[in-house]
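> below are the sequence and a predicted model for it; my questions follow.
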Amino acid sequence: MSRINYDAMSDAELKQYFLKHRGDRTAFEAYLDRLNRRPRRIIASLSDPDFDDKVQAAIRQKLEASGNSSAQQSNTLRFPTD
């Protein structure tokens, strides 16, 4: 059996490979390692008075950037306010 080179795969290819081969623990670990290497963007702190607005704006941006047809649904997203 030939060894799979996960490093040679693009992010999308690795994700698709893992989704088709869910029992491949090494592929899963390679996928998680790749995700964890990405820089994390802090949208807002919990004490930020505009927390809800910033989170909703970030969700809308993500939906629009992905070209997902569910971008229309982002207008109906509501988060509980306490």
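Looks like it arrived, so ask away.
> alpha carbons only for contacts and neighbour counts from here, please
Will do.
> measure Phe28 to Arg22 for me?
With distances taken as Cα to Cα, to the nearest Å, Phe28 is found 7 Å from Arg22.
> what about Asp50, neighbour count?
Counted with other Cα atoms under 10 Å, the neighbours of Asp50 add up to 11.
> no, scratch that, I was asking about Ile43
The local packing of Ile43 (other Cα under 10 Å) involves 12 other residues.
> and it, how far is that from Ala58?
Ile43 sits 7 Å away from Ala58, going by Cα to Cα.
> put this next to the first one:
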Amino acid sequence: MSDQELRQYFLKHRNDQAALSAYLERRNQVKRPIITTVDDPDFEDKIQSAILQQLNQ
């Protein structure tokens, strides 16, 4: 089951503790890139771009 399929399953079966555990474990294994730093002059643009990328996936 893909991460997206597991997420969809969990959203439909919110009382399934095993599904929640599996979903959270997978989420914690994924390394997230550092998008920007607080003192970056392009902070807002980089954050907005990252949000749009996530929405389009």
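Everything's here; your move. As the structure is a computational prediction, the values presented were derived from the model and not from experiment.
> any idea how far the aligned partner of Ser2 of structure 2 in structure 1 lies from Arg22 of structure 1?
Under the alignment (TM-score structural alignment), Ser2 of structure 2 maps onto Ser10 of structure 1. According to Cα to Cα, Ser10 of structure 1 stands 18 Å off from Arg22 of structure 1.
> do the same with Phe51 of structure 1
Taking Cα to Cα, one finds Phe51 of structure 1 at 36 Å from Arg22 of structure 1.
> which SS state does the residue of structure 2 most remote from its centre fall under?
In structure 2, the residue that sits farthest from the middle, by Cα atoms, centre = their mean, is Pro41; the gap is 25.0 Å. Classification of Pro41 of structure 2 by DSSP: H, G, I helix; E, B strand; the rest coil places it in coil.
> ok, now Phe10 of structure 2?
Following three-state DSSP, the label given to Phe10 of structure 2 is helix.
> number of residues surrounding it?
When neighbours are defined as other Cα under 10 Å, Phe10 of structure 2 has 19 of them.
> that one touches Ala18, doesn't it?
No: Phe10 of structure 2 sits out of contact with Ala18 when judged by Cα atoms under 8 Å, with a separation of 9.3 Å.
> the residue mapped onto Leu46 of structure 1 from structure 2: which element?
Mapped onto structure 2 by TM-score structural alignment, Leu46 of structure 1 lines up with Val38. Assigned by DSSP states H and E, Val38 of structure 2 falls within no helix or strand.
> Ile43 of structure 1 too?
Counting by DSSP H and E, Ile43 of structure 1 is found in no helix or strand.
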